[in-house]
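Colleague: here are the coordinates; sequence isn't available:
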């Protein structure tokens, strides 16, 4: 009987962990998609939800700042509706490590005027109080091919 229980646990535990990882990947994919949709509209709420209070952000221009400076930038951009972009994620990779996750993807920004920019982004997320939030972010402008 003990052998049966051990075998059952050896089979069930990896499936449970895989199921949790898959659920986390779905949550993070949805969060990223919602964020990118809102970011194109300078949605202050989605930015506030996405970024952790202790965020460390390294921009593609080489500047490092936190959530407060980022949120100030969003507030200022709200007033300038002429720079709207449609953002999407390609080649998304998500690695889960318990309540921490790494999300890497190609960020594609398309302006209504036809301009297109691509960035290689990666973020570290931590699950706090049942919600994923970005605590670290790195954006790198992709080289022209």
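Modeller: Happy to help now that I have it. Everything numeric here is computed off the predicted structure, so don't read it as measured data.
Colleague: make it CA atoms for all contacts and neighbour counts henceforth
Modeller: OK.
Colleague: now the residue nearest the centre of the chain, what's its secondary structure?
Modeller: Centroid-nearest residue in the chain, with C-alpha atoms, centre = their mean: residue 32, separated by 4.8 Å. With DSSP: H, G, I helix; E, B strand; the rest coil as the basis, the three-state label of residue 32 is helix.
Colleague: okay, now the one to match up with it:
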């Protein structure tokens, strides 16, 4: 009898755990795919897509402390300067707050001439009317 109760408890634990993880895994995948769409739009210099991907009121804080709004950030992407959105992150973790809100935390290295610089960054993403948008991002330069 104890074994049966133990097995039922384990089964219920796995059932509730898998039920709880399924929506988060789906949202994590959506956010990673959304970031890839941003990266592709940056590479293609696709202003129209970037305008959709970044929310009104969006802000980005550069490693220098400079803060850009949506227009300045998109202009920066289109200027062909190295940016963390140009390359796949070395490390990324998605924190799902609810079905429409997630935070991505990652690390990306870029070459500036022959100098490698590594950035730790954070992005906050909100799903509105079925589509994800970036609402705020921040990058910090790590000491190599």
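Modeller: Arrived safely. For clarity, every value in this text was computed on a predicted model and none was experimentally measured.
Colleague: just to revisit the earlier point, which residue in structure 2 aligns with the residue nearest to the centre of structure 1?
Modeller: The equivalent of residue 32 of structure 1 in structure 2 is residue 35 (alignment by TM-score structural alignment).
Colleague: aligned partner of residue 68 of structure 2 in structure 1?
Modeller: With TM-score structural alignment as the criterion, residue 68 of structure 2 matches residue 65.
Colleague: what's the spacing between its match and residue 83 of structure 1?
Modeller: Distance from residue 65 of structure 1 to residue 83 of structure 1, counting by C-alpha to C-alpha, to the nearest Å: 22 Å.
Colleague: now swap in residue 6 of structure 1 and tell me
Modeller: Residue 6 of structure 1 is 60 Å from residue 83 of structure 1, by C-alpha to C-alpha.
Colleague: Can you pick out the residue with more neighbours from those two?
Modeller: Per other C-alpha atoms under 10 Å, whichever of residue 6 of structure 1 and residue 83 has more neighbours is residue 83, with 14 against 11.
Colleague: ok, the more buried one - contacts?
Modeller: residue 111 (C-alpha atoms under 8 Å, 6 or more residues apart in numbering).
Colleague: check contacts around the residue lying closest to residue 127 of structure 2 once chain neighbours are set aside.
Modeller: Spatial nearest neighbour of residue 127 of structure 2, excluding adjacent residues (C-alpha to C-alpha, 6 or more residues apart in numbering): residue 100 at 4.6 Å. Contacts for residue 100 of structure 2 were tallied using C-alpha under 8 Å, 6+ apart; they are 126-128.
Colleague: List the ones among those that fall in strands.
Modeller: Among the contacts of residue 100 of structure 2, the ones falling in strands (DSSP state E) are 126-128.
Colleague: Can you identify each of the strands in structure 1 by residue range?
Modeller: 51-58, 64-65, 85-97, 100-111, 116-128, 131-141.
Colleague: Minimum distance to residue 39 of structure 1: which of these has it?
Modeller: Closest to residue 39 of structure 1 of those is strand 85-97 (C-alpha to C-alpha; 7.4 Å).
Colleague: Please compute how far the closest one lies from its chain's middle.
Modeller: 7 Å (C-alpha atoms, centre = their mean, to the nearest Å).
Colleague: now the angle from it to strand 116-128?
Modeller: 40 degrees (axes from the mean of the first three to the mean of the last three C-alpha atoms, to 10 degrees).
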